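# what would the 3D arrangement of this be:
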Amino acid sequence: MTNRRATAGTRRVVVTGLGAITPLGVGTGTLWEGLLAGRSGIRPLDAPEFADHPVRIAGTVPVDPAELLPRPQARRMNRAARFAVLAAHEAWQDAGFAEGGTRDSGLDPERVGVSIGTIIGGAPVLVDGDRTLRKRGMRAVPPLTAPMTVPSQAASQISLALHVTGEARTVVSACASGTEAVGQAIDRIRYGRLDVVLAGGAEAAVTPEVMAAFTAMRALSARNDEPEAASRPFAKDRDGFVNSEGAGLLVLESEEHALARGARIYCEAAGWGLSADAHHMAAPDPTGRGIAAALRRAVADAGADSRDVLHINAHATATVEGDRAEAAALSTVFGDADGTVAPPVTALKGHLGHLQGAAGGVEAVATALTLHHGIIPPTIACDDLDDAVPLDLVRGSARPLPTRGDLALSNSFGFGGHNAVLALRRR
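Model prediction:
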């Protein structure tokens, strides 16, 4: 097993805190328990605004985030920002920092940053503003519509809540956004720009407009009568993804900073890789070439090789083309003589649906927990594996991590050919 560093002279980055709010509930404990138990957070959309939609299921967070925040604060945030701030507070405190933010934690706020991925951001606020304008006129449009619409509101609200002044950046790269945001944060710490970063993704795009758009693409599963089994990653009978919402954040920290304060370390944020398919505006390259490039770059950036990979958290949205392209890439990079992928693979969108820009953040949290606890959550709703998917897919029940190897990968791919892969190393 190799442990060389591809980026000599840079600082190691570790994960010291985790936070999540997902369709499985509030908190990383609820997320982890639900994943191990094989529970699904996908449920019917009963609101009247979805009544005439052919697809009426989604992965919705089972509580109103506004009820978990101070009312004046919640009123100034879009729904995605509320998710992000809740996950940030959990991750921050899980890392051992004081609830009040940098002021109460003895940190230099200029050495702390935020890096959040999202796709839609506050676009639903703009849609609501348009409805209000058309029905009641210009004077009825809320004055905070503009600042609540921008995609960067989640990052800015975390910055405000925790008094983070180093930087608050936003990454928008389709469904790879959350993973890329974590990767960008790794580099900001590696090269000494920051010591601590809250990184991940947040999304709240379960709206009539977004659901209609995905339905028009024929991208969504239409299993309204069995929502908990609607998202079927890698299954022979999969019929599309399930739209979802939530947030997942990690506290990333330079190793020396974490050790100096005696922090609990989940794992090392060892590297990441990016690529672009340059193939189609929505469909992935069926050969998986772009995905394979991102996989190789993540492994190399971690100072490792393919033999060091002991587990892969697949993107696997349960679309036919997407799942097969990812499987082809995994077979190319990690396959044995007959193409069968050796590292055990899990796909969590059966539990969660597809959280869009938040998917990478939430699944990075799950991958960090997998390394920390030494157990791989199962893939659910895949009773009959696609013959074109040569994977060792963890199904039925959780499985212990292999003893050989030390690197786990978390994959995220998006419309337009955006590919991002995160490499985490167990300690």
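# for the rest of this, base every contact and every neighbour count on C-alpha atoms.
Noted.
# could you pull out the helices for the stretch 251-400 of the chain?
Along the stretch 251-400 of the chain, counting by DSSP state H, counting those that start in this stretch, helices occupy 255-260, 289-301, 320-334, 349-352, 359-373.
# Phe83 contacts Gly246, correct?
Yes - counting by CA atoms under 8 Å, Phe83 does reach Gly246; the two are 5.9 Å apart.
# any residues in contact with both of those two?
Listed as contacting both Phe83 and Gly246 by CA atoms under 8 Å, 6 or more residues apart in numbering are Ile21, Ala202, Glu203.
# next up, the contacts around the nearest residue to Pro390 once chain neighbours are set aside.
Nearest in space to Pro390, with sequence neighbours left out and distances taken as CA to CA, 6 or more residues apart in numbering, is Thr340 at 4.9 Å. Contacts for Thr340 (CA under 8 Å, 6+ apart) come out as Ser331, Phe334, Pro390, Leu391, Asp392.
# and the residues you listed, which are buried?
Buried residues within the contacts of Thr340, counting neighbours by 16 or more other CA atoms under 10 Å: Ser331, Phe334, Pro390, Leu391.
# got the contact list for the first one?
With contact set as CA under 8 Å, 6+ apart, Ser331 has these partners: Gly339, Thr340, Val341, Pro390, Leu391.
# likewise the third one?
Residues in contact with Pro390, defined by CA under 8 Å, 6+ apart, are Ala327, Ser331, Gly339, Thr340, Val341.
# ok, 7 Å please
Applying CA atoms under 7 Å, 6 or more residues apart in numbering, we find Pro390 in contact with Ala327, Gly339, Thr340, Val341.
# tally of neighbours for Asp128?
By other CA atoms under 10 Å, 14 other residues sit near Asp128.
# one more, for comparison:
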Amino acid sequence: MQRVVVTGLGALTPIGNNMTDFWNGLISGKSGAGLLTRFDASKFKTRFGCELKNFDPQQFIEKSEARRYDLYTQYALIAVDEAVKNAEIDFSSLNCNRIGVIWGSGNGGIITFQEQVMEFAKGDGTPRFNPFFIPKMIVDIAAGIISMKYGLRGPNFATVSACATSNTAIIDAFNYIRWGKADMIITGGSEAPLIETTIGGFNAAKALSTNNDEYETASRPFDVSRDGFVMGEGAGAIILESYESAVRRGAPIIAEVVGGGMAGDAYHLTGTHPNGEGAFLGMWEALNEAGIKPEDVDYINPHATSTPMGDMSELIGIERVFGANPQLNISATKSMTGHLLGAAGAIEAIACIKATQEDIVPPTINTKNVEPSVADKFNFTLGKAEKRTVRYALSNTFGFGGHVAVSLFKKFEK
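I've put the predicted structure just below:
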């Protein structure tokens, strides 16, 4: 089996439009929440979310090109461009038949879908659709466009597992490289869901916070007053590479991927198993694959969406694996970024990777009163970042349908 390392990172998030700003936003405890600006949300139960700030895609993509891509694909291209530059990749010097793209999105081009269907509904029933409608909308197109931009002919596909999507993509990329099927894979996920369709749909499912009076602090994982998640948007890109390939080209190695666990709750359409069954199995699988013990893990970035049932079931699963351990840092970065749905796993994996590199655990913000039954069992890293050695960091993601994906990262050591 090949060792798999991280050589590049790119981020486009509600708290920073590049890696530097994203990481600084995380460790400073910055909230990305604000009132929605893309549409008039005054009649919706939720009127806020975590939008990108001061972002203009035409700073990165030509206007004529951008018209062919849904916003989720534009986000993907921008994050990947940063990751490729940070990884110091010269594709012309590499065998691009051995370089792939595995990219995820939970909703794909949902903006395009909404626009086209609404336009059709206004007409006389005659089908007049944009010729780019289907290629802009489908979930796999971002992976395809990334591969076309760089001329990459290795494994190329999209993953979809709801909010576990981009963590699933990372695990797939990890496996393809360690099995010797590729030397390098661009992976991660992107999402652009802050429109009427998704806000209304998740409101109907009673999943979103409706705390419109305190929107900046509405994402409060594990707090007794939590009332649902805050939706976000953006993208996270990760360059995974075999250790041999990275050394051969003198790449900057940031961290190592050592485990990935996938499982299913097999329980409920949208709810997590009350005993954290899938979470437990996914975490155990990741640890077993890495050949480490639970006490070796220093930091967990939990799924922790700030939903009443979901947060508690995850903590039950964590306690089943790790026991009650006040020395174990848990920090829910969704308290700052909001929930990026299919892209959540990517930016949270990046938070774990950076934690191993910098020996800093980002904080959980907004949470004041942790559920009493678990308050003393873990270090929830409340309010401010903590300096500590982070040798192993675990990232949990769960999705509607019971999907579970858990990735495990290690501080890089030669």
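# next, the TM-score between them, please.
After superposition, the two chains reach a TM-score (TM-score structural alignment, normalised by the length of structure 2) of 0.96; 408 aligned residues with a CA RMSD of 1.4 Å.
# got the buried ones among the contacts of Thr340 of structure 1 as CSV, with distance to Arg136 of structure 1 columns?
As requested, the buried ones among the contacts of Thr340 of structure 1 are exported to CSV (distance: CA to CA, whole Å):
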residue, distance to Arg136 of structure 1
Ser331, 57
Phe334, 59
Pro390, 57
Leu391, 55
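# neighbours of Ala79 of structure 2, just the number please.
Ala79 of structure 2: 27 surrounding residues under other CA under 10 Å.
# that one reaches Ile239, doesn't it?
No - counting by CA atoms under 7 Å, Ala79 of structure 2 stays clear of Ile239, with 10.9 Å between them.
# ok, back up a step: JSON lines for the helices of the stretch 251-400 of structure 1, including distance to Pro147 of structure 1?
Formatted as JSON lines, the helices of the stretch 251-400 of structure 1 follow (distance: least, CA to CA, whole Å):
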{"stretch": "helix 255-260", "distance to Pro147 of structure 1": "34"}
{"stretch": "helix 289-301", "distance to Pro147 of structure 1": "34"}
{"stretch": "helix 320-334", "distance to Pro147 of structure 1": "35"}
{"stretch": "helix 349-352", "distance to Pro147 of structure 1": "29"}
{"stretch": "helix 359-373", "distance to Pro147 of structure 1": "24"}
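# would you tell me which of those helices gets closest to Gly25 of structure 1?
Closest approach to Gly25 of structure 1 among the helices of the stretch 251-400 of structure 1 (CA to CA): helix 349-352, 10.3 Å.
# which residues touch the closest one?
Contacts of helix 349-352 of structure 1 (CA under 7 Å, 6+ apart): 23, 35, 38-42, 59, 231-233, 317, 379-381.
# counterpart of Ile158 of structure 1 over in structure 2?
In structure 2, the residue matched to Ile158 of structure 1 (TM-score structural alignment) is Ile146.
# got the contact list for that match?
For Ile146 of structure 2, the contact set (CA under 7 Å, 6+ apart) comprises Leu77.
# same thing but at 10 Å, please
Going by CA atoms under 10 Å, 6 or more residues apart in numbering, Ile146 of structure 2 touches Thr73, Ala76, Leu77, Val80, Asp81, Gly100, Val101, Ile102, Trp103, Leu152, Asn156, Ile186.
# among the residues you listed, which are in strands?
Using DSSP state E, Gly100, Val101, Ile102, Trp103, Asn156, Ile186 are the members of the contacts of Ile146 of structure 2 that sit in strands.
# neighbour count for Phe83 and Gly246 of structure 1, which is higher?
Using other CA under 10 Å as the criterion, Phe83 of structure 1 and Gly246 rank with Gly246 on top: 36 against 31.
# that one corresponds to which position in structure 2?
Per TM-score structural alignment, the equivalent position to Gly246 of structure 1 in structure 2 is Gly234.
# pretty sure its match contacts Ala11?
Yes - in this structure Gly234 of structure 2 lies within contact range of Ala11 using CA atoms under 10 Å: 7.8 Å.
# that's all I had, so thanks and see you.
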